[in-house]
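coords below, sequence missing:
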């Protein structure tokens, strides 16, 4: 399926001197600036009937006409994969993602992803870029993700993410005993030698993570993290950089460390914990339609409850 799209707008005198893509973004707010730029370059968004460049300055009074076809992403196949839906309305969908579910198809994971599940749940998402996905969680991170069901909602949510007004809180269990919370303000970019990893280095993009202690154990800490930015693997990289890597994080955690005198049951629990101990517990954003703040929470999954119970039992036995 495909959708023919037509829009017609007149540039007001108040926009004199703006770049064409800036003016288009204000006049056609349902679409992202990047998408508008691509339409301008392809000649599908014209100025007074002629092609133009995104960087061209407007003088006021010009007529913008958009004629394009939104094609479904036919390479993505809807699949009947169960979704834990926390909230859904006409514009947004919030899911509680389980561990092991990849968000988006890619090399090595061509299907069986959250995106395939979303297309099965709501086939109309095929007309939205990336089926409405606006942010991601790692494969083995659990918790809340918001998905846009319309182009206008997607544009609004992306703008909120860029403006850092979306509130995202995570629960994590780290190796080591933290004395207090704090903030990590350290740029993150791709590791210079290992392309599977991210790293803190001066040429990376700005990244800020706030964290506070929830509960301390003999050799571990339950912490709560709040993101200002959303870099790939941000919490995992920042806490490892502080020398408090996440339990179960094979990529950033290094060699397994067991507390001295740990019980056999705790050793077994830590040795076989199957993933990084990270859960997106709380998500808050401005609803694209009402403008009201929507706040949602997801309880800890069973594996993290078991991990915390095991650490508490070990704490009690040693005291």
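It's in. Worth saying up front: this structure is predicted, and the values here are computed from it rather than measured.

all contacts plus neighbour counts: C-alpha atoms, from now on.
OK.

separation between the residue nearest to residue 36 when sequence neighbours are not counted and residue 128?
Spatial nearest neighbour of residue 36, excluding adjacent residues (CA to CA, 6 or more residues apart in numbering): residue 21 at 6.6 Å. Note on residue 21: its distance to residue 128, by CA to CA, to the nearest Å, is 20 Å.

Please identify which of the two sits among more neighbours.
Applying other CA atoms under 10 Å to residue 21 and residue 128 shows that residue 21 carries more neighbours, namely 24 against 19.

Next, that one: secondary structure please.
Local secondary structure at residue 21 is given as helix here, using DSSP: H, G, I helix; E, B strand; the rest coil.

Neighbours of residue 202, how many?
Residues near residue 202, counting by other CA under 10 Å, number 11.

How about residue 276?
Residues near residue 276, counting by other CA under 10 Å, number 26.

that older thread, surely the residue nearest to residue 36 touches residue 52?
No: using CA atoms under 8 Å, residue 21 is not in contact with residue 52; the gap is 10.1 Å.

Overlap in contacts, those two.
residue 40 (CA atoms under 8 Å, 6 or more residues apart in numbering).

quick revisit: residues in contact with the residue nearest to residue 36?
By CA under 8 Å, 6+ apart, the contact set of residue 21 is 33, 36, 37, 40, 54, 55.

how about a cut-off of 10 Å?
Residues in contact with residue 21 (CA atoms under 10 Å, 6 or more residues apart in numbering) are 27, 32-40, 53-58.

got another, please set it beside the one above:
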């Protein structure tokens, strides 16, 4: 089955100097850069009404028009993987992702992903890029994700993400005692020496995270974060940059710190906590069809509840 795709966008002035394929990948974020490059070469993606080359520079203000035939994506197999679906209608579905579930197939994770599960649950998603996935969570981050079931819904949600009107709130448990909340406004890009990591770097993309204290413990803090942007590993990188790394974060967590005099149970839990202590708790956006605001919440998973209970007991015992 094929579906006709038509999109019309303007290049923001802030993208001046970028390659056309690079700018297109940010503007049409629901498609891969390779697919967009192919469409540019085919003339399906034009610049101010004319065919261009992927390497051509943009200056801001140009019109990008995408007119292509989108065929079902048969690269990925549907797989019967359980999904915790909080909401579903003809346009979107909202899932509560468990820890350990990779969102999209990639090297090292060719299947067994959320995408494979979505294709099994809703076969029509084969005709939507990335099976309707418009934003991601790390493999070991739990919580809410919205998936678009149609091209129109996907375009609307991507537009909202780019306009920063999608509200995303996370719970995190960090090492260190915060005195107050605040905002981290620091660009994030590839780590200059380790390409598998992200870092705060002057050459990175703008990234803004707001955070506030929910509960303090002797050596840790329960924090609530709100994303203004959606960079890879953003909360993990920003809080580590502020010297409050997430509990269990093997990439950005640094050296393990245990509260002095803590009971063996808490020490063991902190030593062996199997993932970064991060949960996408709230998601709010405008419904793609009705335009009405919708909001969803996901309760903390059992492992984070257990961690908070141990930290709370330690705090009360050692007062």
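Here it is on my side, so go on. Predicted model, so just to flag it, every value in this text is computed and none were measured.

What TM-score do the two superposed chains give?
Counting by TM-score structural alignment, normalised by the length of the first structure, the TM-score of this superposition works out to 0.84. Behind it: 287 aligned residues with a CA RMSD of 2.7 Å.

can you give me the strands in the stretch 151-300 of the second structure?
For the stretch 151-300 of the second structure, the strands defined by DSSP state E, counting those that start in this stretch cover 167-175, 182-185, 188-190, 198-200, 208-216, 220-227, 278-286, 293-297.

Can you add mean neighbour count and distance to residue 233 of the second structure and give these back as TSV?
Shown next, in TSV, are the strands of the stretch 151-300 of the second structure (neighbours: other CA atoms under 10 Å; distance: least, CA to CA, whole Å):
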stretch	mean neighbour count	distance to residue 233 of the second structure
strand 167-175	23	13
strand 182-185	14	14
strand 188-190	20	9
strand 198-200	23	7
strand 208-216	18	11
strand 220-227	22	11
strand 278-286	22	11
strand 293-297	13	21
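
ranges for the helices of the stretch 51-200 of the second structure?
114-121, 151-162 (DSSP state H, counting those that start in this stretch).

Tell me which of those helices sits most buried.
Ranked by mean neighbour count, those are led by helix 114-121 with a mean of 22 (mean count of other CA atoms under 10 Å).

Make TSV from the helices of the stretch 51-200 of the second structure and add distance to residue 285 of the second structure to it.
Shown next, in TSV, are those (distance: least, CA to CA, whole Å):
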stretch	distance to residue 285 of the second structure
helix 114-121	21
helix 151-162	8
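
Between those, which one is closest to residue 245 of the second structure.
Judged by CA to CA, the one of the helices of the stretch 51-200 of the second structure that comes nearest to residue 245 of the second structure is helix 151-162, at 26.0 Å.

quick one: that closest one to the first structure mean distance?
Compared with the first structure after fitting, helix 151-162 of the second structure has a mean deviation of 0.5 Å; criterion: mean CA distance after the TM-score superposition for the first structure.

Out of the strands of the stretch 151-300 of the second structure, which is closest to residue 115 of the second structure?
When these are compared by CA to CA, strand 278-286 sits nearest residue 115 of the second structure, at 18.3 Å.

after superposition, how close is the closest one to the first structure?
Counting by mean CA distance after the TM-score superposition for the first structure, strand 278-286 of the second structure comes out at 0.3 Å.

a strand runs through residue 34 of the second structure, doesn't it?
No: Residue 34 of the second structure: not assigned to a strand; according to three-state DSSP it is helix.

list the contacts for it?
Residues near residue 34 of the second structure by CA under 10 Å, 6+ apart: 21, 25, 40.

related to what we said a few turns ago, tell me which of the contacts of residue 21 of the first structure is nearest to residue 192 of the first structure?
residue 34 (28.5 Å).

Pull the contacting residues for the spatially most central residue of the second structure.
Central residue of the second structure (CA atoms, centre = their mean): residue 136, 3.5 Å from the mean position. Residue 136 of the second structure sits next to 102, 103, 104, 144, 145, 146, 147, 230, 231, 232 when contact means CA under 10 Å, 6+ apart.

can you redo the contacts of residue 34 of the second structure as a markdown table with neighbour count, secondary structure and distance to residue 170 of the second structure?
Converted to a markdown table, these look like this (neighbours: other CA atoms under 10 Å; DSSP: H, G, I helix; E, B strand; the rest coil; distance: CA to CA, whole Å):
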| residue | neighbour count | secondary structure | distance to residue 170 of the second structure |
| --- | --- | --- | --- |
| 21 | 25 | helix | 32 |
| 25 | 18 | helix | 26 |
| 40 | 21 | helix | 37 |
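
now, which of those residues sits nearest residue 111 of the second structure?
residue 25 (24.3 Å).

quick one: the closest one and residue 33 touch, right?
Yes: between residue 25 of the second structure and residue 33 there is a contact under CA atoms under 10 Å: 5.2 Å.

Residue 268 of the second structure: neighbour count?
By the criterion of other CA under 10 Å, residue 268 of the second structure has 12 neighbours.

Kindly provide the distance from it to residue 117 of the second structure.
Using CA to CA, residue 268 of the second structure is found at 34 Å from residue 117 of the second structure.

sorry, back to before: keep only those of the contacts of residue 21 of the first structure that are in strands.
Per DSSP state E, strands hold no members of the contacts of residue 21 of the first structure.

Any quick PyMOL command for the buried ones out of those residues?
Typed into PyMOL, the next command selects the buried ones out of the contacts of residue 21 of the first structure (criterion: 16 or more other CA atoms under 10 Å):
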select buried, resi 27+32+33+36+37+39+40+53+54+57+58
